[in-house]
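**Q** got a predicted structure here, sequence first:
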Amino acid sequence: MSDFVRSWRTASTAAGWAFPAEWLLAEVIDVAESAVRGEDPAPALFCLGAARARAGAQLTEAVADLTAFHRVVHPEEGEPDPDAVPSRWLRSLSMGWADAVAEHIGATRVDDGLTGLTTGAYLRTRLTEVYQACEADGTAPAEHYGLVVVTVEVPDDLWLERAAAMVLVADTLHGVFSAGQTRTLVTPATAVVLTRLDPLLPSRVLAARRLVRHRLHQDGTDSAVVRMWLETLPSDYQSACGLLESLRH
């Protein structure tokens, strides 16, 4: 086993692996063991691809390392050749790498790539700050803050139309609530705006509702039903999280 891993590391380094000291992972051992036992290493390669991504390796680096692995498994085939690597190995490694990258992006991005609205995690952070500020001031959150809720309802088979409608909704919210409010996508069909309460807020909500409906009509997405209303913040943070969770159902 150790000889196989050593040979693989040497081949990978020769192929251009930039940081030899960071090459060895637990998943490398799992892949090597499957190869020595004569088993299909594809399942283990999926885990290795994910581990490489989490360690910061680019996909091209992971694929070059896979090519080196294939060369050690099949030394009779001569020089390392990426085209000779079985497609199922490459697919498994790539899918593992992509899954880990997607998970990382989902955990670190603070906005939705389609609508530009912030994520639920970011909103919860903002709510924490709001409740802390209210506690420090000795004021009730419901007296100063609220959530403008917007939902878009379309038939189940028109999910693409729903996505298009949410883009228009988000663009409207960005325009109407642009004075430091937090605009968040709670579900693919629900958005909220964390905003301070003021006498002009009801008129802004009404204007936003009218503008959304007008833009949807112009866009030809008349099947989308838009609802918009104002929720005052509950008395404590946990109840606020419960309110957000209720909007998901």
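**A** Arrived safely, thanks for sending.
**Q** use CA for all of it now, contacts and neighbours both
**A** OK.
**Q** what about V154, neighbour count?
**A** V154 has 19 neighbours, counted by other Cα atoms under 10 Å.
**Q** I'd say it and A163 touch.
**A** No - V154 lies out of contact with A163 (Cα atoms under 8 Å); the separation is 9.9 Å.
**Q** now do the helices in this protein.
**A** 2-14, 26-36, 42-54, 59-73, 87-108, 120-137, 141-144, 159-176, 201-219, 237-246 (DSSP state H).
**Q** compare those and give me the one nearest A189.
**A** Shortest distance between A189 and the helices of the chain, using Cα to Cα, is found for helix 159-176: 6.7 Å.
**Q** what comes up buried for stretch 211-223?
**A** For stretch 211-223, burial by neighbour count (16 or more other Cα atoms under 10 Å) applies to 211-213, 215-216, 221-223.
**Q** residue nearest the centroid of this structure?
**A** In the chain, the centroid-proximal residue (Cα atoms, centre = their mean) is G106; its distance is 2.1 Å.
**Q** returning to what we had before: distance to T195 added to the helices of the chain, as a markdown table?
**A** Shown next, in a markdown table, are the helices of the chain (distance: least, Cα to Cα, whole Å):
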| stretch | distance to T195 |
| --- | --- |
| helix 2-14 | 54 |
| helix 26-36 | 47 |
| helix 42-54 | 37 |
| helix 59-73 | 42 |
| helix 87-108 | 24 |
| helix 120-137 | 10 |
| helix 141-144 | 9 |
| helix 159-176 | 11 |
| helix 201-219 | 9 |
| helix 237-246 | 14 |
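**Q** structure two is appended below for comparative analysis:
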Amino acid sequence: MDQFHRVITLTSAELRERWFEQSSAAGWAFVSDWHHAAVDALCEACLLGQNIWAPAERLGSVRADKGVSLGETLADLDGLACVLPDIADGIIHRAASLGWAERMTTPRHAVFDPLTGLVSVDYLRTRLGEVYRAAEVAGTKVSSTHGLVTVRLNLAGRIGWDRLTPLILAGDAMRTVFDGGQTLARLADHMAIVLTERTPMLARRTHLLTGMVAERLGRDQQADESPARIWIERLPDNAPAAVDLIGELAR
């Protein structure tokens, strides 16, 4: 009780300083971009017991505007939770994620989904066609050279914007793990896939992705069931069958 009392008697400036120290220690890259009026507003709301949703959502929007990834934004908020362990960090993470997403609604390119940074289904079909044509020229089978890392999300009990939060978080994890030119696509609100080569590291990368998605979605989990199921899907040996498979996975 005494420790909690000491924490809540921090001033806004002291909380901001300790929060920044935590984020800096965790690797915040751009010191000059960290402080913003939205940071002060969130500090004050936490200390005064006010509604934290609006300032957290605003901070997420500010971070997106500065080009900060969703993963970095949430890691920064983890620093706040280290200083104030009694705050509702799940609510803060969800609000910041939605603020970040809304700021990202202007597409950088037509093939990208603006919320997740994942490519569209149409672009995925184009990439599959290229892979199958290359395999035909090389005399190889796509089932042996490529596969689909499939991420199916549990959206039970979610409505409206809240249905998009798991895909936004999962997409950020996918880009972190598969950062070597693989095709990362959004099939539906509950489904995303990675078109990737079958390398010796594929199983390890898939395992890493599973843990990362579980950790990020665990903060936001609203249902008792597992937040995601991730597996490697075998591709068929002809392009039309691959397109059919994509359609089935999207359902």
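**A** Done, it's in. Predicted model, so just to flag it, every value in this text is computed and none were measured.
**Q** re earlier: out of the helices of structure 1, deepest packed?
**A** helix 42-54 (a mean of 23; mean count of other Cα atoms under 10 Å).
**Q** quick one: list the elements packing against that one.
**A** In terms of contacts (3 or more Cα pairs under 8 Å, 6 or more residues apart in numbering; DSSP states H and E), helix 42-54 of structure 1 is packed against helix 26-36, helix 59-73, helix 87-108.
**Q** okay, these in CSV with distance to G180 of structure 1 next?
**A** Converted to CSV, those look like this (distance: least, Cα to Cα, whole Å):
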stretch, distance to G180 of structure 1
helix 26-36, 46
helix 59-73, 38
helix 87-108, 21
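**Q** for the buried residues of stretch 211-223 of structure 1, which one is nearest G116 of structure 1?
**A** Using Cα to Cα, V212 is the member of the buried residues of stretch 211-223 of structure 1 that lies nearest G116 of structure 1, at 16.4 Å.
**Q** what sits against that closest one?
**A** Shown in contact with V212 of structure 1 (Cα atoms under 8 Å, 6 or more residues apart in numbering): 168-169, 172, 226.
**Q** of all the helices and strands packed on helix 42-54 of structure 1, which one is nearest R126 of structure 1?
**A** Using Cα to Cα, these put helix 87-108 closest to R126 of structure 1, at 15.5 Å.
**Q** now do the closest one and helix 42-54, the angle between them.
**A** Orientation check (axes from the mean of the first three to the mean of the last three Cα atoms, to 10 degrees): helix 87-108 of structure 1 against helix 42-54 gives 40 degrees.
**Q** just how off-centre is helix 87-108 of structure 1 within its chain?
**A** 13 Å (Cα atoms, centre = their mean, to the nearest Å).
**Q** do the same with stretch 74-91 of structure 2
**A** 17 Å.
**Q** equivalent analysis for stretch 122-131 of structure 2, please.
**A** Worked out by Cα atoms, centre = their mean, stretch 122-131 of structure 2 lies 23 Å from the chain centre.
**Q** cool, and stretch 156-169 of structure 1?
**A** Here stretch 156-169 of structure 1 shows a centroid-to-chain-centroid distance of 19 Å under the convention Cα atoms, centre = their mean.
**Q** and stretch 40-56 of structure 2, by the same measure?
**A** In terms of Cα atoms, centre = their mean, the centre of stretch 40-56 of structure 2 is set 24 Å apart from its chain centre.
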